[in-house]
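In: Sequence and predicted structure, then a few things I'm wondering about:
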Amino acid sequence: MTDHDRKLLWTKAGNRCSYRFNGVICDEELIKNDNCNNVIIGDECHIVDKNKSTSRWMEEFQDRDGYENIILMCKIHHKMIDSLSETFTVDILKHMKNEHESNISERLKNKEIEPLIIKDSFFNTEVKNADKAVGMEVNRPAQLSNVKSNLKVENVKEAIGFSTNQGMHSILAFCKNCNKPFSYACVGNLPSILICPHCNYSITRQ
């Protein structure tokens, strides 16, 4: 799976399990913060299978690792759809993926999903022999603190360090508690309360 397709998949799925079947909707967050460590509990699952022994195998299908053929799931539902491949057919999984991603898009428009918090992170991306390369792409509301992106390209027609379809805001704030300045950036609307990265003091924006 290419970096571009992976970013597209996780962004459009809203970092949530796509499982929705017979009235059951999972919607579990797939990257969780545990004591300041990001824990990934999600799987990138094939719709048309790579395993020839399952009913979702199609010999003529080519792009098995492309975005259109991957659905994001929690580990429990990944196991379920693979164990019950006769039930969870290619058409059902395609419908599941489309329905979930449409739902995420609507919820983002209506601001029903909390902003993604990204802090103290470094994204290093290397792309060769491609039409387009993106170092970091954020297409949902997000709060960024001490985030750096490094993009290295070779034989690439178009290179973009950071891409978003949201409004981008950046401010310089000063913490009255520890007397230290800090920069703050977010994708989407600026929050009314900022958290100082030095001392975790809550600052209400005027």
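Out: The structure has been received and is ready for your questions.
In: alpha carbons only for contacts and neighbour counts from here, please
Out: Fine.
In: Tell me which residues touch the nearest residue to Cys74 once chain neighbours are set aside, please.
Out: The shortest distance from Cys74 to any residue that is not its chain neighbour, by C-alpha to C-alpha, 6 or more residues apart in numbering, is 4.5 Å, and that residue is Gly42. Shown in contact with Gly42 (C-alpha atoms under 8 Å, 6 or more residues apart in numbering): Arg16, Cys17, Leu30, Ile31, Leu72, Met73, Cys74, Lys75.
In: Alongside the first one, take a look at this:
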Amino acid sequence: MTISDKTRKILWGRSGNRCAICRQKLVLDETELDAESVVGDECHIHSGAARGPRHDSTMDVETIDSLANLLLLCRVHHKMVDDQFETYTADLLRSIKANHEQWVEEKFSERADPQPVRIKRVQHEIPKKLLRINSGAQLFNLAIDCGGTYQDHSDDLNDDEVEIVGGFLQNLRDWVDIASDLEPIDKVRAKKAINDELESLRSSGFLVFAANERQRLEGGSLGPSDFFVLHLAVVRADDPNILNSEQEVTER
């Protein structure tokens, strides 16, 4: 008989890819030049050979390659237990195997399942009003560290206005996406380009308002972390939501 694929998979799984004695990894990582290396052996507690270590003549031949008669060892300790079979008796090997598999089980159970990743919004961090943006530098600096954007705009746009407003929103997102890779001169250019678009929007009868919101990312394998999201609105200059005295707009 031979060890079945199912038995082999169960043995390696319960042993956690570790030697039951030294607990070293039994599959070594690949290198730049070579594939992975397997340095573990599926070892028999009772040998099937008449002169083999710990041979038991009363043992049913059908059970020689069974899971109960196997343990996983590195090649050094495989040779050791077979050479020193008077010391490493069948009962001792069964005890070593049981203790090791319990250790593997406890190690895996120590790793709590990661919680689902979710975004937590805090009520007092959500802006009730957005401030009017007066320059490209002001908007660029507000948006540069944000991990996302809530965009809003007036609803009754004609075809030309769709291009103007939509182009501005898209160009701003493109600048923010690459902001961390920009050299100082490129950041100056970005601020000027945004400022030019703000002027174009103003001449077309639109104003831009923005504010940041702090949100929290929770769950997963890492600890919670805060990040900012940009609230951005492009609205007509005569929009009733604009508070002219404060140059603010209420969230729509």
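Out: Done, it's in. Predicted model, so just to flag it, every value in this text is computed and none were measured.
In: about what we covered before: weed out the non-buried ones from the contacts of Gly42 of the first structure.
Out: With burial judged by 16 or more other C-alpha atoms under 10 Å, the buried subset of the contacts of Gly42 of the first structure is Arg16, Cys17, Leu30, Leu72, Met73, Cys74.
In: where do the strands sit along the second structure?
Out: Using DSSP state E, the strands assigned to the second structure run over residues 27-28, 37-38, 40-44, 70-74, 115-121, 129-132, 146-153, 206-220, 225-236, 242-243, 248-250.
In: Return the most buried member of these.
Out: strand 70-74 (a mean of 26; mean count of other C-alpha atoms under 10 Å).
In: whereabouts in the first structure does that strand align?
Out: Taking TM-score structural alignment as the measure, the first structure aligns residues 70-74 with strand 70-74 of the second structure.
In: Stretch 162-171 of the second structure now?
Out: Stretch 162-171 of the second structure corresponds to no residue of the first structure when matched by TM-score structural alignment.
In: still on that earlier bit, touching the match of strand 70-74 of the second structure from outside, list them.
Out: Stretch 70-74 of the first structure is contacted from outside by 9-10, 13, 16-19, 28, 30, 41-47, 64, 93, 97, using C-alpha under 8 Å, 6+ apart.
In: try 7 Å this time
Out: 13, 17-19, 30, 41-47, 97 (C-alpha atoms under 7 Å, 6 or more residues apart in numbering).
In: mean shift between it and the second structure?
Out: After superposition onto the second structure, the mean distance of stretch 70-74 of the first structure to its aligned counterpart is 0.4 Å, using mean C-alpha distance after the TM-score superposition for the first structure.
In: tell me how far that stretch is from the chain's mean position?
Out: Using C-alpha atoms, centre = their mean, to the nearest Å, the mean C-alpha position of stretch 70-74 of the first structure is found 11 Å from that of the whole chain.
In: which residue in the second structure lines up with Gln143 of the first structure?
Out: With TM-score structural alignment as the matching criterion, Gln143 of the first structure is left without a partner in the second structure.
In: mind checking which helix or strand Gln143 of the first structure is in?
Out: With the criterion set as DSSP states H and E, the secondary-structure element containing Gln143 of the first structure is strand 142-163.
In: how about that strand: buried residues?
Out: Neighbour counts over strand 142-163 of the first structure (16+ other C-alpha under 10 Å) mark Ala142, Gln143, Leu144, Ser145, Leu151, Val153, Ala159 as buried.
In: all helices for the stretch 51-200 of the second structure, in order.
Out: Along the stretch 51-200 of the second structure, the stretches classed as helices by DSSP state H, counting those that start in this stretch are 75-83, 90-109, 136-143, 159-177, 184-203.
In: closest one to Arg121 of the second structure among those?
Out: Between Arg121 of the second structure and the helices of the stretch 51-200 of the second structure, the shortest gap by C-alpha to C-alpha is with helix 136-143, which sits at 18.4 Å.
In: mind listing what's buried in stretch 61-71 of the first structure?
Out: Of the residues in stretch 61-71 of the first structure, those buried by neighbour count under the rule 16+ other C-alpha under 10 Å are Arg64, Asp65, Tyr67, Glu68, Asn69, Ile70, Ile71.
In: now those residues in a markdown table, with distance to Ile104 of the first structure?
Out: Converted to a markdown table, the buried residues of stretch 61-71 of the first structure look like this (distance: C-alpha to C-alpha, whole Å):
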| residue | distance to Ile104 of the first structure |
| --- | --- |
| Arg64 | 24 |
| Asp65 | 22 |
| Tyr67 | 16 |
| Glu68 | 16 |
| Asn69 | 18 |
| Ile70 | 16 |
| Ile71 | 14 |
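In: Which one of the residues you listed is nearest to Ser170 of the first structure?
Out: Using C-alpha to C-alpha, those come closest to Ser170 of the first structure at Tyr67, 31.3 Å.
In: Go ahead and confirm the closest one touches Asp5.
Out: Yes. Between Tyr67 of the first structure and Asp5 there is a contact at 5.0 Å, judged by C-alpha atoms under 7 Å.
In: Quick one: map the residue nearest to Cys74 of the first structure onto the second structure.
Out: Checking with TM-score structural alignment, Gly42 of the first structure has Gly40 as its match.
In: roughly how far apart are its match and Leu72 of the second structure?
Out: Noted for Gly40 of the second structure: a distance of 7 Å to Leu72 of the second structure, by C-alpha to C-alpha, to the nearest Å.
In: do the same with Asp160 of the second structure
Out: 72 Å.
In: what do you get for Phe206 of the second structure?
Out: Note on Phe206 of the second structure: its distance to Leu72 of the second structure, by C-alpha to C-alpha, is 73 Å.
In: Straight-line length of stretch 18-26 of the second structure, end to end?
Out: Comparing the first residue of stretch 18-26 of the second structure with its last one, the separation is 6 Å (C-alpha to C-alpha).
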